[in-house]
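A.B. asks: Here's my sequence, what's the structure:
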Amino acid sequence: MIQLTATPASALVDEPVHIRATGLTPFQIVLLQASLEDEMGNLFHSQAYYRANEVGEVDLEHASSLGGDYVGVHPMGLFWSLKPEKILTRLLKRDVMNSPFQVQLKLYNSNVILIDNASTAPNVSLTLERWYAAPGVTRIQVREGRLRGVLFLPPGDGCFPGVIDLFGGFGGLTEFRASLLASHGFAALALAYRDYEDLPSKLEKVDLEYFEEAANFLLRHPKVLGPGIGVVSICKGAEIGLSMAIHLKQVTATVLINGPNFILEIPQVYRGQIHQPLPISPQLLSISALGLSEFQHIFEATRAKANQTFFLPIEKAQGHFLFIVGEDDKNINTKACAKQATEQLRRNGKKNWTLLSYPGAGHLIEPPYSPLCCASQISSLHLLVLWGGEVIPHAAAQEHSWKEIQKFLRKHLIPVVTSRL
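C.D. replies: As a prediction, this is how the structure comes out:
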């Protein structure tokens, strides 16, 4: 009898699953298919062909996909190769606490070439639960003064290293990374800064004192371990995260995922000082035949010839940096930005940085096993944006960088206790 198993059947989305089919005919070719429906009703699916071994078994830890959405040995390939039925749709979890994504796994005989899900029954199927918060994680809405966001706390007593989680400048509140960080032992504040509740829908300036208030709020919390906090940030959020590291002594560990080393579009203000953005060349905005916007070049012409005053003075930061770069980022030339920033540190005698640069990875580097989103629609701006990335190297970058982010934060946020003899 054919059996399909996946262990664990219920787990965090960043945890691997061991998928195995048994009871097949020796050397039989089968089709494995994965699918899920997000909270908005959008469908995502993937598939791969496998050949059973001499005892009639397909073990994805060892078996090589013969074709489909990927080729080769990729135990989690069915997850990170999920693609939307409706193009330009990003898989994004909204309710991270109360419901998991449910992933359907199905196995078909390979002689079923065209599968009509309404009429074609699989040989065997099962459902997996993929959670964004571990049991015991608590979610606390934050509305203190002008701060808006959500604080996630790990289960258990004691104090936890504190992290502020910042996403790009398209607005709203994104919680999935903060909830996963809390699941791994961090007190994580998902912080909104525009177009959320009573925050302005459009920013005229970035007020760094707002982010200073957030850092102080986190450090005051009785379950947050001091004396410093971390920042995990991407894109516009990484511009802000870099500025926080420069100006705020509270920030001692900063993760910059595909961020610039200059100010984007609107000025930053801190204690009366105004810091101007890098001028842009809007005529260099690339629009593909499909209508996708590629922003990389509108900054690049100016960045390449700008004088030093336009680049953020990263050498003034006292904490540590982890740069994560997708070399196929179509949004910002983050490889060049990170190179410039690290050279600036090196010239000033600093060794407080680590650079992870991933060929083939795009802009949206997320926790592991998330499908690549190489382009999506930004509804608030009525734009179709090209993010870049190739499926297999992007998946490898997500898996490696997520482990490195956690190691980096623990190293620089958890004090080393030395015992006295």
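A.B. asks: C-alpha only now, for contacts and for neighbours.
C.D. replies: Fine.
A.B. asks: residue ranges for the strands of the stretch 51-200 of the chain, please.
C.D. replies: Ranges of strands within the stretch 51-200 of the chain are 58-59, 67-68, 83-84, 101-109, 124-131, 138-144, 147-153, 160-166, 187-191, based on DSSP state E, counting those that start in this stretch.
A.B. asks: so what does the fourth one touch, helix or strand wise?
C.D. replies: So that's strand 101-109. The helices and strands touching strand 101-109, judged by 3 or more CA pairs under 8 Å, 6 or more residues apart in numbering; DSSP states H and E, are strand 29-37, strand 124-131.
A.B. asks: ditto for the last one
C.D. replies: The helices and strands touching strand 187-191, judged by 3+ CA pairs under 8 Å, 6+ apart, are strand 147-153, strand 160-166, helix 176-183.
A.B. asks: Would you convert those into JSON lines that also reports mean neighbour count and distance to residue 241?
C.D. replies: Listed next are the helices and strands packed on strand 187-191 as JSON lines, based on neighbours: other CA atoms under 10 Å; distance: least, CA to CA, whole Å:
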{"stretch": "strand 147-153", "mean neighbour count": "23", "distance to residue 241": "16"}
{"stretch": "strand 160-166", "mean neighbour count": "27", "distance to residue 241": "8"}
{"stretch": "helix 176-183", "mean neighbour count": "26", "distance to residue 241": "15"}
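A.B. asks: Looking at these, which is nearest to residue 27?
C.D. replies: Nearest of the helices and strands packed on strand 187-191 to residue 27, taken as CA to CA: helix 176-183 at 39.7 Å.
A.B. asks: nearest residue to residue 146 other than its sequence neighbours?
C.D. replies: The shortest distance from residue 146 to any non-neighbouring residue, by CA to CA, 6 or more residues apart in numbering, is to residue 210 (7.7 Å).
A.B. asks: For the comparison step, fold the sequence that follows:
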Amino acid sequence: MIEEKKSMPSCQLAVMPQRALVDEPLSMRLAGLQPRQTVTVRTRTQDGSLKTWEAFATFIADEQGTVDVSTQKPVAGTYDTIDPLGLLWSMSCTDAKRPIFFTKTKPTSLLITLTAEVEGTIVASTQIERLFAAPGMRIVPIQERGLIGTLFLPAASGPHSAVIILNGSDGGMREHAAALLASHGYAALALAYFGAEELPAGLLNIPLEYFEKALVWLQAQDDVDEENIAVIGLSRGGELALLLGSTFPAIKAVVAGAPSGIIQSGIKNNTDFSDPAWTRQGQALPYVSYKNTFLSTLDFMWHWLRHKPFTMVTNFRKALTSKKAMVEAATIAVERIQGPILLISGGDDQLWPSTQFSQLIMERLAKYNHPYEYEHLHYEKAGHFVCFPYALPSLPPMIMLSPLAGMYLGFGGTPEANASAAIDSWPKMLTFLASALKQSS
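C.D. replies: Next up, the predicted model:
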């Protein structure tokens, strides 16, 4: 049991900056300890569902009685390498009996409490605030013309290059991600397309005209540079980003994380994969469908009864060879995209083979002599949730989910690998956007 006492006046815990964007680096130092003294630093916060998340790391002070958390390797803890953000991304949920995701979709800031303990006694503490929205940001809710979304605008007047941020198969919208991007100077639109208010409940028969309407609306905004619009998505959102870029010339850049360059089926009740996801002019776009078989059901039950993570990557990989005609018809014409393309994938993706999908996209772009730049960032040990807008720097990564007792859905990677990929890919994505889109002063 930890004994909570007043902070010892001789020990100081300094964290800089104490209030900053969530992607900014941290400096964390302890001073006033005894030479070679062992100290444990703990972090604690709550996610968007008010679940408590914690991490810790134990260090040995130097001969001057100081610890630099940013440059020292912990001797024990929830991470084991030199990492200035380790005490943030390595947090795990203390309220959950099963693996869950760190819930965050709103742009409210995170308050993180840090304590330093020596022999079970708290000797120093402080609190920091990690922001998604920079001060002065303008927020415009959208509920018109059948559109559901939120536009985040920088404090400075535009016009600004714009980015549409697309969710994956969970639906809704990721406002915190849009706010963070807007904090870097973009007009960022978090756009829902199912699973919100009057929109379809599931990823089924979503008309591309909906996104065309969103593009027209976005181009009409005074603070938006209508000539410089990008789309970003991960997973099914990455597939959609490629599809929209190949369909609408107004889109001038695409970032697709863990993408499929092949149109996949819709999702009905998380069990039926036989209907289309996307339509155009009232017609279903060609897609690869899947049917549950006795063997696939047996495999699922085997994993459930043995509490083993169930993964789907093998089924998607097999479809590339067993459903060649279907795959060919459903392949997205990525060569039609009117601008640069950035693909990001994890080599241990256990949902679907996003690295293989990305390689096929790169091969197609080369085959058709795509006139714009295209790049594939590959993180060998990372899983499905490899980058923005699902994996943000310093947030706990998504590895596994347990929706029911004994049922585990594996998405691949490790906390360390996924966190590292999120931290590394984020500035590279910002550099890509700055190059691909004409930045306004």
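A.B. asks: most residues in a single helix of structure 2, which one?
C.D. replies: In structure 2, ranked by residue count with DSSP state H as the criterion, the top helix is helix 415-436.
A.B. asks: Tell me the residues of structure 1 aligned with that one.
C.D. replies: Aligning helix 415-436 of structure 2 against structure 1 (TM-score structural alignment) gives residues 391-412.
A.B. asks: What residues sit buried inside that stretch?
C.D. replies: Across stretch 391-412 of structure 1, burial judged by 16 or more other CA atoms under 10 Å covers 391-399, 401-402, 405, 408-410, 412.
A.B. asks: So what's the residue count around residue 57 of structure 2?
C.D. replies: 22 (other CA atoms under 10 Å).
A.B. asks: any idea how far residue 253 of structure 2 is from it?
C.D. replies: 41 Å (CA to CA, to the nearest Å).
A.B. asks: if I look at the residue nearest to residue 185 of structure 1 when sequence neighbours are not counted, how far off is residue 399 of structure 1?
C.D. replies: Distances taken as CA to CA, 6+ apart place residue 154 nearest to residue 185 of structure 1, at 5.5 Å, with adjacent residues excluded. Distance, residue 154 of structure 1 to residue 399 of structure 1, by CA to CA: 22 Å.
A.B. asks: Next: residue 212 of structure 1.
C.D. replies: Plainly put, residue 212 of structure 1 is 31 Å away from residue 399 of structure 1 if you go by CA to CA.
A.B. asks: Just want the most central residue of structure 1.
C.D. replies: Nearest residue to the geometric centre of structure 1 (CA atoms, centre = their mean): residue 366, 2.1 Å.
A.B. asks: Tell me which residues touch the nearest residue to that residue once chain neighbours are set aside, please.
C.D. replies: Nearest residue to residue 366 of structure 1 in three dimensions, chain neighbours excluded: residue 398, at 5.8 Å (CA to CA, 6+ apart). Taking CA atoms under 8 Å, 6 or more residues apart in numbering as the criterion, residue 398 of structure 1 is in contact with 365, 366, 367, 368, 369.
A.B. asks: Just the buried ones from the residues you listed?
C.D. replies: Using 16+ other CA under 10 Å as the burial test, those include 365, 366, 367, 368, 369 as buried.
A.B. asks: which of those lies closest to residue 23 of structure 1?
C.D. replies: Residue 23 of structure 1 lies nearest to residue 369 out of those, by CA to CA, at 27.7 Å.
A.B. asks: quick one on the thing from earlier: from the chain's centre, how far out does the longest helix of structure 2 sit?
C.D. replies: In terms of CA atoms, centre = their mean, to the nearest Å, the centre of helix 415-436 of structure 2 is set 10 Å apart from its chain centre.
A.B. asks: And stretch 80-89 of structure 2, by the same measure?
C.D. replies: 18 Å.
A.B. asks: State the distance spanning the first to the last residue of that stretch.
C.D. replies: Across stretch 80-89 of structure 2, first to last residue, CA to CA, it's 12 Å.
A.B. asks: quick one: buried residues of that stretch?
C.D. replies: By 16+ other CA under 10 Å, the buried positions in stretch 80-89 of structure 2 come out as 83, 84, 85, 86, 87, 88, 89.
A.B. asks: picking that back up, ok, which of the strands of the stretch 51-200 of structure 1 comes nearest residue 32 of structure 1?
C.D. replies: Among the strands of the stretch 51-200 of structure 1, the nearest to residue 32 of structure 1 by CA to CA is strand 101-109 (4.7 Å).
A.B. asks: which of the residues in the closest one are buried?
C.D. replies: So, applying 16+ other CA under 10 Å, buried residues of strand 101-109 of structure 1: 101, 102, 103, 104, 105, 106, 107, 108.
A.B. asks: Could you do stretch 347-362 of structure 1 as well?
C.D. replies: Buried residues in stretch 347-362 of structure 1, counted by 16+ other CA under 10 Å: 350, 352, 353, 356, 357, 358, 359, 360, 361, 362.
A.B. asks: now, which of those sits nearest residue 149 of structure 1?
C.D. replies: Nearest to residue 149 of structure 1 among the buried residues of stretch 347-362 of structure 1 is residue 362, at 27.0 Å by CA to CA.
A.B. asks: Tell me who's in contact with residue 324 of structure 1.
C.D. replies: Contacts for residue 324 of structure 1 (CA under 8 Å, 6+ apart) come out as 255, 256, 257, 258, 355, 356, 357, 358, 401.
A.B. asks: Please repeat the previous calculation with a cut-off of 6 Å.
C.D. replies: 257, 356, 357 (CA atoms under 6 Å, 6 or more residues apart in numbering).
A.B. asks: cool, residue 366 of structure 2 as well?
C.D. replies: By CA under 6 Å, 6+ apart, residue 366 of structure 2 has no neighbours at all.
A.B. asks: So it, which state does it fall into?
C.D. replies: Assigned with DSSP: H, G, I helix; E, B strand; the rest coil, residue 366 of structure 2 falls in the helix class.
A.B. asks: just residue 344 of structure 2 next, same as before
C.D. replies: Reduced to three states by three-state DSSP, residue 344 of structure 2 is strand.
A.B. asks: Please report how far the aligned partner of it in structure 1 lies from residue 147 of structure 1.
C.D. replies: Correspondence of residue 344 of structure 2 to structure 1, assessed by TM-score structural alignment: residue 324. Separation of residue 324 of structure 1 from residue 147 of structure 1 (CA to CA) stands at 27 Å.
A.B. asks: And residue 101 of structure 1, by the same measure?
C.D. replies: Taking CA to CA as the measure, residue 101 of structure 1 falls 30 Å from residue 147 of structure 1.
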